[in-house]
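1. For reference, the sequence and a predicted model appear below.
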Amino acid sequence: MVAEWDGRPAAFAQLVERRVTFVYVHPDAARLGIATLLYHHLEDEARIQGLDELVTEASLVARDFFAFLGFEVDGEESVQRQGISLPRTRMRKRLA
């Protein structure tokens, strides 16, 4: 899913099965609520599909955003990308 702002792509989000794989907002469009709107659309889609939970692996930057949305920490891990270790947090949210 892609959101436009001022006639240009400003953000995108992706749901694959029960996993929120991407939520990204261009810095020029940050703090406008676009990511929250995109996420709520993904959550609505998950409910339509009958999913009972969502999971994600949040970066340090995204962890607070997902916590704000009701996700809970499920563990910490680190992944390697081109020889660089990146910490991330496994998180999950139960859908009622």
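-> Thanks, I have the structure now. Residues are numbered from 1 along each chain as shown.
2. alpha carbons only for contacts and neighbour counts from here, please
-> OK.
3. Just the element for the residue lying closest to Arg19 once chain neighbours are set aside, please.
-> Excluding its sequence neighbours, the residue lying closest to Arg19 (CA to CA, 6 or more residues apart in numbering) is Val55, at 4.9 Å. Using DSSP states H and E, Val55 falls within strand 53-59.
4. which helices and strands does that strand pack with?
-> Here strand 53-59 touches strand 19-25, strand 84-94, going by 3 or more CA pairs under 8 Å, 6 or more residues apart in numbering; DSSP states H and E.
5. so how far is it from its chain's centroid?
-> Here the centre of strand 53-59 is set off from its chain's centre by 7 Å, with CA atoms, centre = their mean, to the nearest Å.
6. try stretch 89-96
-> 11 Å.
7. next one: stretch 87-96
-> In terms of CA atoms, centre = their mean, the centre of stretch 87-96 is set 10 Å apart from its chain centre.
8. second one coming, line it up with the first:
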Amino acid sequence: VDNDDIYQIRTRGDGPTGKLPINEEQLREAPSGDLFGLTQSAGMGWDPDALGGDPYLILNTHGGVRAPDGTPIALGYHTGHWEIGLLVQAAAEVLKAKGRVP
């Protein structure tokens, strides 16, 4: 490996700023999955202040969708789902460059 920077692994980082839109009643009565979903969404980059809206599920095999600058547009179950589209694109470009039909 020509670049030793790949061995500099970041294991810690700042958490999201803001406050989750939950109240005392939700802490007592809401299903734990709802509360987990809020923390997971904030942790993946969604603005905590915007998490109080009505949630919708967009079911697909790609997972989440992000903007070119990396900000979330729609969340998947983990941030790795965002990279699936990039991996498929890279593989398709290599195949096409080799004269294959991806």
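-> That came through fine. Please read all numbers here as calculations on a predicted model, not as lab measurements.
9. Can you give me the TM-score here?
-> Taking TM-score structural alignment, normalised by the length of structure 1 as the basis, the two superposed chains have a TM-score of 0.26; 40 aligned residues with a CA RMSD of 4.0 Å.
10. And the helix or strand hosting Ala35 of structure 1, what does it pack against?
-> Following DSSP H and E, one finds Ala35 of structure 1 within helix 34-48. In terms of contacts (3+ CA pairs under 8 Å, 6+ apart), helix 34-48 of structure 1 is packed against strand 8-16, strand 19-25.
11. The last one vs strand 8-16, what angle?
-> To tie it back to what came earlier, the one meant is strand 19-25 of structure 1. Angle of strand 19-25 of structure 1 versus strand 8-16, following axes from the mean of the first three to the mean of the last three CA atoms, to 10 degrees, is 170 degrees.
12. now strand 19-25 of structure 1, how far from the chain's geometric center?
-> With CA atoms, centre = their mean, you get 4 Å for strand 19-25 of structure 1.
13. The strand holding Val55 of structure 1 vs strand 84-94, what angle?
-> With the same axes, to 10 degrees defining the directions, strand 53-59 of structure 1 sits at 160 degrees from strand 84-94.
14. Can you name the residues in contact with strand 53-59 of structure 1?
-> Contacts with strand 53-59 of structure 1, where a contact means CA atoms under 8 Å, 6 or more residues apart in numbering, come from 18-21, 46, 66, 87-95.
15. For those, which ChimeraX command selects only the ones that are buried?
-> In ChimeraX, a selection of the buried entries from the contacts of strand 53-59 of structure 1 looks like this (16 or more other CA atoms under 10 Å):
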select :18,19,20,46,66,88,89,90,91,92,93
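16. who are the neighbours in contact with Phe12 of structure 1?
-> Met1, Val2, Ala3, Phe22, Val23, Tyr24, Val25, Ala35, Leu38.
17. residue contacts, the residue lying closest to the last one once chain neighbours are set aside?
-> Using CA to CA, 6+ apart and skipping residues adjacent in sequence, the residue nearest Leu38 of structure 1 is Ala13, 6.4 Å away. The contact partners of Ala13 of structure 1, by CA under 8 Å, 6+ apart, come to Met1, Val2, Val20, Thr21, Phe22, Val23, Tyr24, Ala35, Leu38, Tyr39, Leu42.
18. which other helices and strands contact the helix or strand harbouring Lys96 of structure 2?
-> Counting by DSSP H and E, the element that carries Lys96 of structure 2 is helix 80-97. Using 3+ CA pairs under 8 Å, 6+ apart, no helix or strand is in contact with helix 80-97 of structure 2.
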